[in-house]
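A.B. asks: My questions concern the predicted model and sequence given below.
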Amino acid sequence: MTQVKDGAFLHEDNVKEIFASLKFRHLEVKNRLFRSNLSGMFDEYNGYGGHTRLNWEEKFAKGGIGCIISSYTPVAVRGRILIRYAMIDHDDKIPFWSEVGKRVHAYGCHFIMQLSHSGRQQDMGGVENLYRKALSSTSQKDYFHGILAQAMTAGEIRQTVEQFAQGARRAKEAGLDGVELHGANGYLITQFLSSGINDRTDDYGGSVENRARFVLEIVRAIRKEVGPDFHLQMKINGVDHNGWLYPWKKKGNTLEDTLTICKLLLDDGKGVDAFHISSGSTFPHPRNPPGDISVQNLRRWYGGMLNSGVRARFNFAIFNNPVGGPLFNWLWRLRRGSVIEGINASYSKYLRDAITQIDPSIRFICTGGFQHANEIAKVIRSHACDGVSMARPLIANNDLPKILREANGPIKGKECTYCNKCLLNDLANPLGCYEVSRYPGDTFDEKWDNMIEEVMSVFQPPLFR
């Protein structure tokens, strides 16, 4: 390894770090680059997979990513996060996911299904959930959108545990390479884990061990269904930062709490194989995805949330207020901090250092704005993590892995700007990069037309022609 002036490394040394294979206990990925879960309403309304998802996943695999972690895949319609997301709630969904696996495997890319349940963070639950309160660890509404919730009964908890287990079984039968439990960013598992959200007084609330009981039961039920050799990982908050919007809210889990949970999920060598480190107990959250929030886009697209929560109209009024909108932007940047790329690396290192002393076979993936070779190689070299996950930089540059082989990262003007326009547009529009400045053209109209052409390219080739 060659180190040059001021502690920097030569690009070829960074490439060696990034493109070395990564061995898990039961899985080997060709490089250290993972496509993180991303939002995209491109499936059928009833939860069956769509042609556009196939095109998207194939595009990422072709671009050189080592492993794709699916977007949130609901294990039940009550756990739907957004409409038009492919689900894994029934055996008749297996053939579609099998085709997804075949498409990405053709490029030497692995595919891990992210099993999810929205709980009270149900942005658009669809007509099936229109008059139902969202299932959660608590009956307190979510404090951002104001989505109404009801605390799950013991019977509902058992049913949901089984839904996760059957989702994992279906993923294995589809020929996929593993599953990830979404236990971060405010969804149902977070709602049980977080001391800032979980207010139960039964065996699933109170101590950190009790709060982890729900997800540990899920892990054990999955292992019972798929056996010890099927890859299973957990996405988890390093720190919750639950009071980001209202400082009087409980802060939620600390790093020490998370470490305790991770130790429990090892389950004496019979539990998870890896941890995927994020942060933030809501979605969106200033730390996830880290970047900016455009008030203009909030005004334009947040209207789709108005029937989802009792606070949505209040939020919409704030975003449209000449004082409230800029104030929200200021608070967002303040709570995010100055670091974007590698924002969760210190959390990952703390957890990895402790967990690998117990079990050296456990691997860590870290998410948070990665798109430059020197930053990616740095966190791997420092043992903060074993691999990194990315979403927005891959939306901006589908072939980012190939770019990283050739240079430090995207050339100036082609980088992901962390504007989060892709996220906000997803409430109404196709998934894509909506930062006009990144597209070629001498005028705004030319740039806009080129942007729309690229966004719509994922619909090609059409299913029938």
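C.D. replies: Perfect, I can see it now.
A.B. asks: all contacts plus neighbour counts: C-alpha atoms, from now on.
C.D. replies: OK.
A.B. asks: Residue 64 is in contact with residue 404, isn't it?
C.D. replies: No - if you go by Cα atoms under 8 Å, residue 64 and residue 404 don't touch, sitting 10.1 Å apart.
A.B. asks: Please go through the chain and pick out the longest helix.
C.D. replies: Ranked by residue count under DSSP state H, the longest helix found in the chain is helix 154-173.
A.B. asks: Run the chain-centre distance for it.
C.D. replies: Helix 154-173 has its C-alpha centroid displaced from the chain centroid by 20 Å (Cα atoms, centre = their mean, to the nearest Å).
A.B. asks: after that helix comes which helix or strand?
C.D. replies: Heading C-terminal from helix 154-173, the first helix or strand you meet, by DSSP states H and E, is strand 178-183.
A.B. asks: List the buried residues of whichever helix or strand comes after that next one.
C.D. replies: Tracing the chain C-terminally past strand 178-183 and defining elements by DSSP H and E, one meets helix 188-193 next. Buried residues in helix 188-193, defined by neighbour count with 16 or more other Cα atoms under 10 Å: 188, 189, 190, 191, 192, 193.
A.B. asks: ok, second structure coming up, stack it against the first:
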Amino acid sequence: MNSINLNQPFTLTNGQVIKNRLFKSAMSEQLGDKLHNPTSGLVTLYARWAKGGIGLSMTGNVMVDRTALGEPKNVVLDDKSDLRLFSEWAKAGTQNSSHIWMQLNHPGKQIPKFLCANPVAPSAISLERGLEKGFNTPRALTESEIHEIITKFATSAKLAKQAGFTGVQIHGAHGYLVSQFLSSRHNKRNDKWGGSLENRLRFVLEVYNAIRKEVGAEFPVGIKLNSADFMKGGFTEKESMQVVQALSNNGIDLIEISGGTYESPSMMGAKDKNKPVKESTVKREAYFMDYMEKVRTLVNTPLVVTGGFRSAPAMNEALNTSATDFIGIARTMAVDPDFPNKLMHDSNYGMPLAEPTTGKPALDKMAMVGLVWYEHQMWRIADGKDADPQLSAFSVVLKTLLSAGWYAFKKRRA
């Protein structure tokens, strides 16, 4: 076994050095202003995370098209954005020798009804499993619209580089537009953008190549990709590995693995009662390590596994399998911004997280307590306060209802 630990630096192929193996995975901060520019709260939040010892922070998803928002307070980066505010955000996130990459996204059809009456997608297919009540049936994209969206991704990446972000990540997971193109369940096109996997992965390759053309060979470009959709007729593990190989062959700098969609939210740790979590997975704390071990035999591209990690021993064990190069953490950072420093100073450190609950399962589900509780923790940090691990889930629901009404509990991003 290799002797690797969380403190060890990692050098990407372009020469960029990440000071340790801890990677803050994207979380939806909901801290954009009315014009969808970053607020001062985002600056405060990412400065706090940088000081907490993280090697690489991934922003919450930044939308490439201001007519296609996944949530009301999404940040958007395009030619209408105030680049000065983005520069302040980037400067905050690069303190303490940390890196900050911007996650770029287009939601496709995963836009709540109250935000968009006519969403677009590869094909005019509704979300299912009850989600059709909160999301409108999309319209299939035209050829010219597909090229316009590809250009928007490239423009956003160019502007992110100009603002001082040290890399970008394409959001190709969790059922958003890139993921929709990859999935045969959601992509029923009969042109060059659909049908065979070669055609279905054309969109993500075109997005990547357009970004690369704008930012150059030395600027890191990564992707967040599903290991699978965990849906019948959807994106499979075998297909995912083929996409990983294609992206690796084209020079992608970093691949983060997650899984699931709104319809089957494995990325949230959701459990299928018919498919109990294996004991080995529970012990390793990682949702997708079995997949990562298979991928490592196929590519040498740096990899990140995200989902479930809570302790230094499990993280170091994962690194020493050589199946992953970085450990993705998220919710632990919302509860304790100093979590990275503590992990690196104590090889036995861990922080178990109890599932927040109001004590009423029906209310928890309706109010998405598992999401909004962590969101409120980020808002506390953004406001210059400490996170509160004892924060009442019931008070979070009440505060959210009072401040935003029931629309705040519409289906949200993960």
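C.D. replies: Thanks, I have it. Being a predicted model, the structure only gives us computed values, none of them experimental.
A.B. asks: still on that earlier bit, for the buried residues of helix 188-193 of structure 1, give me JSON lines that also has distance to residue 176 of structure 1.
C.D. replies: What follows is the buried residues of helix 188-193 of structure 1, written out as JSON lines (distance: Cα to Cα, whole Å):
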{"residue": "188", "distance to residue 176 of structure 1": "24"}
{"residue": "189", "distance to residue 176 of structure 1": "23"}
{"residue": "190", "distance to residue 176 of structure 1": "25"}
{"residue": "191", "distance to residue 176 of structure 1": "27"}
{"residue": "192", "distance to residue 176 of structure 1": "28"}
{"residue": "193", "distance to residue 176 of structure 1": "27"}
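A.B. asks: So which bit of structure 2 is the longest helix of structure 1 matched to?
C.D. replies: Counting by TM-score structural alignment, helix 154-173 of structure 1 pairs with residues 143-162 of structure 2.
A.B. asks: how big's the offset between that stretch and structure 1?
C.D. replies: Superposed on structure 1, stretch 143-162 of structure 2 shows a mean distance to its aligned partners of 0.4 Å (mean Cα distance after the TM-score superposition for structure 1).
A.B. asks: Go ahead and name everything in contact with that stretch.
C.D. replies: With contact meaning Cα atoms under 8 Å, 6 or more residues apart in numbering, stretch 143-162 of structure 2 is reached by 64-65, 77-79, 83, 86, 102, 104-105, 167-168, 203, 206-207, 210-212, 214-215, 219.
A.B. asks: Could I get the contacting residues of whichever residue in structure 2 pairs up with residue 139 of structure 1?
C.D. replies: Under the alignment (TM-score structural alignment), residue 139 of structure 1 pairs with residue 124 of structure 2. Neighbouring residues of residue 124 of structure 2 by Cα under 8 Å, 6+ apart: 137, 138, 139, 140.
A.B. asks: Please point out which of those structure 1 shares.
C.D. replies: Retained in structure 1 by both residues aligned by TM-score structural alignment, their matches' Cα atoms under 8 Å are the following of those: 137, 138, 139, 140.
A.B. asks: Of those, which belong to strands?
C.D. replies: 139, 140 (DSSP state E).
A.B. asks: and of the kept ones among the contacts of residue 124 of structure 2, the nearest to residue 392 of structure 2?
C.D. replies: residue 137 (36.6 Å; Cα to Cα).
A.B. asks: if I read this right, the closest one contacts residue 126, doesn't it?
C.D. replies: Yes - counting by Cα under 8 Å, residue 137 of structure 2 does reach residue 126; the two are 4.6 Å apart.
A.B. asks: Compare neighbour counts for these two and give me the winner.
C.D. replies: residue 137 (21 against 18; other Cα atoms under 10 Å).
A.B. asks: OK, contacts around the more buried one?
C.D. replies: Contacts of residue 137 of structure 2 (Cα under 8 Å, 6+ apart): 109, 118, 119, 124, 125, 126, 127.
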